[in-house]
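**Student:** The following comprises the amino acid sequence and a computationally predicted model.
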Amino acid sequence: MLNQQCRFRHAGIYKAFMFGNPSVIVTTPETCKRILNNDDAFKPGWPTSTMELIGKKSFVGISHEEHNRLRHLTAAPVNGYEALSVYTQYKEENMKSALEWANMEKLEFLTQFRKLTFMIIMYIFLNLESEHLMEALEKEYTVLNYGIRAMAINFPGFDYYKALKARKNLVGVLQSIVGKRRNQKKGYRLTKKKDMMDSLLDVENQNGRKLSDEEIIDVLIIYLNAGHESSDHAMM
């Protein structure tokens, strides 16, 4: 056992129990390179505990082929000059308003940036401008985000347990919005999409299959996770 531990340490490999499963943590560049270049032995993926929070129908819970297809279908409506130009004026106006800090005695940069980016994302995703609803959604998302980086202990008082409850609340709100949008679209087709939700409801693959409610919700959550935290830290 001692010799095995010495070999592991020499290779920069440490064994631990994380994310609800036995885990191996690799630290040296040489070992990382061997793993990242060996697609046959090492498949990309996420821990089951993470997929429970992000969503099994999002990019982290599906096959590589399905990942590419879904990414192409969902990114196209919100990327490029035409799509981004729709939101430019809204973003500019809110950036100016949110960054008026001269009269504030005390502020936390990251907190201010989080509020700003969340507000812009919610407008792009859901055309949402209700401050009350945005504050509630941001609170739930923050709890969810902490849980993604926490030990997978599903017991009251732990971040992962709180994150599972936060995801349930987020899904409930988003499911209600998806249902209302589907009812609004019955009987007619919008000539101009007003947000990402409209695009996701209309998008279909080469066989004519559209996204299910679960797929739409999981895509929104993972895009929120990918675009919110990274943007905040980059601006800070």
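**Tutor:** That came through, no problem.

**Student:** When you work out contacts or count neighbours from here on, use the C-alpha atoms and nothing else.
**Tutor:** OK.

**Student:** Enumerate every residue touching residue 127.
**Tutor:** Shown in contact with residue 127 (C-alpha atoms under 8 Å, 6 or more residues apart in numbering): 194, 195.

**Student:** distance of it from residue 87?
**Tutor:** Here residue 127 is placed at a distance of 10 Å from residue 87 (C-alpha to C-alpha, to the nearest Å).

**Student:** what residues do these two have in common as contacts?
**Tutor:** Shared contacts of residue 127 and residue 87, defined by C-alpha under 8 Å, 6+ apart, are not found at any residue.

**Student:** Which stretches in the protein count as strands?
**Tutor:** Here the chain has its strands, by DSSP state E, at 13-18, 21-26.

**Student:** Out of those strands, which is closest to residue 159?
**Tutor:** Distances from residue 159 to each of the strands of the chain were compared by C-alpha to C-alpha, and the smallest falls on strand 13-18, at 14.0 Å.

**Student:** what angle do that closest one and strand 21-26 make?
**Tutor:** Relative orientation of strand 13-18 with respect to strand 21-26: 150 degrees, computed using axes from the mean of the first three to the mean of the last three C-alpha atoms, to 10 degrees.

**Student:** structure B:
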Amino acid sequence: MGGILVYVFLLLLTLVSYIVRRREKKDAHQTFKLPPGSMGWPYIGETLQLYSQDPKVFFASKQKRYGEIFKTHILGCPCVMLASPEAARFVLVTQAHLFKPTYPKSKEHLIGPSALFFHQGDYHMRLRKLVQGSLSLDVIRNLTPHISGAASSTLDSWDGGRVINTFQELKKFSFEVGILAIFGHLESHYREELKKNYSIVDKGYNSFPTNIPGFPYRKAMEARKRLSKILGQIICERKEKRLLERDLLGCLLNSKDEKGEVLTDDQIADNIIGVLFAAQDTTASAMTWIVKYLHDHPKLLEDVKAEQEAILKLNDEENRPLSWSQTRSMTHSQKVVLESLRMASIISFTFREAVADVEYKGYLIPKGWKVMPLFRNIHHSPEYFSDPQKFDPSRFEVAPKPNTFMPFGSGVHACPGNELAKLEMLIMIHHLVTKFRWEVVGSQTGTQYGPFPVPMHGLPARFWKESSTARVAALSN
């Protein structure tokens, strides 16, 4: 009898505790209201409205109607969207522990679940330090002549006036730079196998995750398995050589945590593929926009060309290659890069997920809801950038207000390769404007998203190499 009474007492205690917790949670929800906005249709929400038009039009119309914080429902998820610098800092910096990175499982499977940008906490910080170390200024300065050689070789392949897809060609260049940063000098047969299989993974990354033979996602998953095998061979060879290289692979292989444990081969492979993914499309998109903006602004092109030809003339006279210090002195070209990043806003927004109920400015962000800081809206706000739709590199003669310019994200999940990306862009600008002329083919307006914004059709263009006679004449003027 006593046992039954104890059981009943524990059952009642559990029930009362549950009711109290429910009431406390209900009270919290009543204290703070959800942000204004529309959740759209059941399940599909406002996904069709978002993807049937330019995303920036969708976001701007919402912001105009509801303000800088509003709710919606897209891709099967309730979301809170934030369009102010303060809100972006809240989510990405000051209260980052309350918001975890979130990606669809299909994308995690393709890149690899151990990639650093799928994590937070100690593992994330460890991997981030390793990636940052391999992409530090001291390391990438030594990559300058190699990136310069890759840029020159890439552009030479465009010569002749045939129409090329600029974005797709620049993806090839970015891939080569990624290989340099990860492996240093890699044997050609490994590089070609990685390129072939990564291309298949890339094509399936944004496809519908149908695991049926013949579909892009299934092909991508099969190519991902082959990538793991290739990377396993490269890792095994590097281990046997016991080299203390400062490239990414070397940093990953030589790392030990506080317990003396090393990373597994799968963890290393996942992070290599993650860095390749992060380094390719975004940087190629930005460079494609730079090519377009320079084409569309002849006076600006003249100024950039004058800056770069002065550097080329000096190097020709002294018979030396482009140097790291010279890329740091390209003040006009650097402003073109920054303004291109602002205008194009390659990363339009980022996904986070609330790990607890969060209060922000009197509004409730419920646990489990997606949270999206809208970088593009901030970059294109007249409150922070005058005449924001005008391409004007001179605006960067003065540093932007804090948290208003975030082309590489912000906080603990900001892109650790931002300096490498900017170096890549400056080197490409140098070789492009000093050695080539080009024209865009067809319509020069419009943007397509796949998922990153690029000029319509990848910016079809023709390129011609300037004759050596014309270049010498230009340099002597």
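**Tutor:** Cool, got the structure. As the structure is a computational prediction, the values presented were derived from the model and not from experiment.

**Student:** a markdown table for the strands of structure 1, including mean neighbour count and distance to residue 52 of structure 1?
**Tutor:** Converted to a markdown table, the strands of structure 1 look like this (neighbours: other C-alpha atoms under 10 Å; distance: least, C-alpha to C-alpha, whole Å):
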| stretch | mean neighbour count | distance to residue 52 of structure 1 |
| --- | --- | --- |
| strand 13-18 | 14 | 15 |
| strand 21-26 | 13 | 14 |
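
**Student:** okay if I get the ones you listed as JSON lines plus distance to residue 96 of structure 1?
**Tutor:** Shown next, in JSON lines, are the strands of structure 1 (distance: least, C-alpha to C-alpha, whole Å):
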{"stretch": "strand 13-18", "distance to residue 96 of structure 1": "43"}
{"stretch": "strand 21-26", "distance to residue 96 of structure 1": "44"}
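
**Student:** Nearest to residue 2 of structure 1 among the ones you listed would be which one?
**Tutor:** Distances from residue 2 of structure 1 to each of these were compared by C-alpha to C-alpha, and the smallest falls on strand 13-18, at 13.4 Å.

**Student:** what's in contact with that closest one?
**Tutor:** The set of residues external to strand 13-18 of structure 1 that reach it, using C-alpha under 8 Å, 6+ apart, is 8, 22, 23, 24, 25, 26, 27, 28, 151, 152.

**Student:** repeat that for 10 Å
**Tutor:** With C-alpha atoms under 10 Å, 6 or more residues apart in numbering as the test, strand 13-18 of structure 1 has contacts from 5-9, 22-28, 31-32, 47, 49, 150-153.

**Student:** and of the strands of structure 1, who's closest to residue 158 of structure 1?
**Tutor:** strand 13-18 (14.3 Å).

**Student:** To which residue of structure 1 is residue 234 of structure 2 aligned?
**Tutor:** With TM-score structural alignment as the criterion, the equivalent of residue 234 of structure 2 in structure 1 is residue 177.

**Student:** Report the separation between that match and residue 220 of structure 1.
**Tutor:** Plainly put, residue 177 of structure 1 is 12 Å away from residue 220 of structure 1 if you go by C-alpha to C-alpha.

**Student:** out of the strands of structure 1, nearest to residue 112 of structure 1?
**Tutor:** With C-alpha to C-alpha as the measure, strand 13-18 is the member of those nearest residue 112 of structure 1 (32.2 Å).

**Student:** Can you get me a residue count around the match of residue 234 of structure 2?
**Tutor:** The local packing count at residue 177 of structure 1 equals 14, with neighbours defined by other C-alpha atoms under 10 Å.

**Student:** Assess the claim that it and residue 216 are in contact.
**Tutor:** No - look at residue 177 of structure 1 against residue 216 with C-alpha atoms under 10 Å: they stay out of range, at 11.0 Å.

**Student:** Report the set of residues contacting both of the two.
**Tutor:** Taking C-alpha under 10 Å, 6+ apart as the contact criterion, the residues that touch both residue 177 of structure 1 and residue 216 are residue 197.

**Student:** so how far is stretch 267-274 of structure 2 off the chain centroid?
**Tutor:** Mean-position distance between stretch 267-274 of structure 2 and its chain equals 16 Å (C-alpha atoms, centre = their mean, to the nearest Å).

**Student:** State the span of structure 1 onto which that stretch is aligned.
**Tutor:** Residues 215-222 of structure 1 are where stretch 267-274 of structure 2 aligns, with TM-score structural alignment as the criterion.

**Student:** got a list of contacts for the matching stretch?
**Tutor:** Counting by C-alpha under 10 Å, 6+ apart, residues outside stretch 215-222 of structure 1 touching it are 53-61, 70-71, 74, 121-122, 125-126, 141, 144, 167, 170-175, 177-178, 196-197, 200-201, 210-211, 213-214, 224-226, 228.

**Student:** swap in stretch 468-476 of structure 2?
**Tutor:** Under the criterion C-alpha under 10 Å, 6+ apart, residues 306, 309-314, 316, 434-436, 465-467 lie in contact with stretch 468-476 of structure 2.

**Student:** one more time with 7 Å
**Tutor:** Stretch 468-476 of structure 2 is contacted by residues 309, 313 when judged by C-alpha atoms under 7 Å, 6 or more residues apart in numbering.

**Student:** Tell me where the stretch 301-450 of structure 2 has strands.
**Tutor:** Shown for the stretch 301-450 of structure 2, the strands assigned by DSSP state E, counting those that start in this stretch span residues 352-354, 358-360, 363-365, 370-373, 436-440, 447-449.

**Student:** Structure 1: helices as residue ranges?
**Tutor:** Listed from the start of the chain, structure 1 has helices (DSSP state H) covering 2-10, 29-36, 48-54, 64-75, 81-98, 109-126, 131-148, 159-185, 196-202, 213-235.

**Student:** Tabulate the ones you listed in a markdown table, adding columns for distance to residue 18 of structure 1.
**Tutor:** Formatted as a markdown table, the entries for those read as follows, by distance: least, C-alpha to C-alpha, whole Å:
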| stretch | distance to residue 18 of structure 1 |
| --- | --- |
| helix 2-10 | 18 |
| helix 29-36 | 19 |
| helix 48-54 | 10 |
| helix 64-75 | 24 |
| helix 81-98 | 39 |
| helix 109-126 | 28 |
| helix 131-148 | 12 |
| helix 159-185 | 12 |
| helix 196-202 | 35 |
| helix 213-235 | 21 |
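
**Student:** Can you say which of those helices is nearest to residue 42 of structure 1?
**Tutor:** With C-alpha to C-alpha as the measure, helix 29-36 is the member of the helices of structure 1 nearest residue 42 of structure 1 (6.4 Å).

**Student:** just checking, what packs against the closest one?
**Tutor:** For helix 29-36 of structure 1, the contact count by 3 or more C-alpha pairs under 7 Å, 6 or more residues apart in numbering; DSSP states H and E identifies no helix or strand as a packing neighbour.
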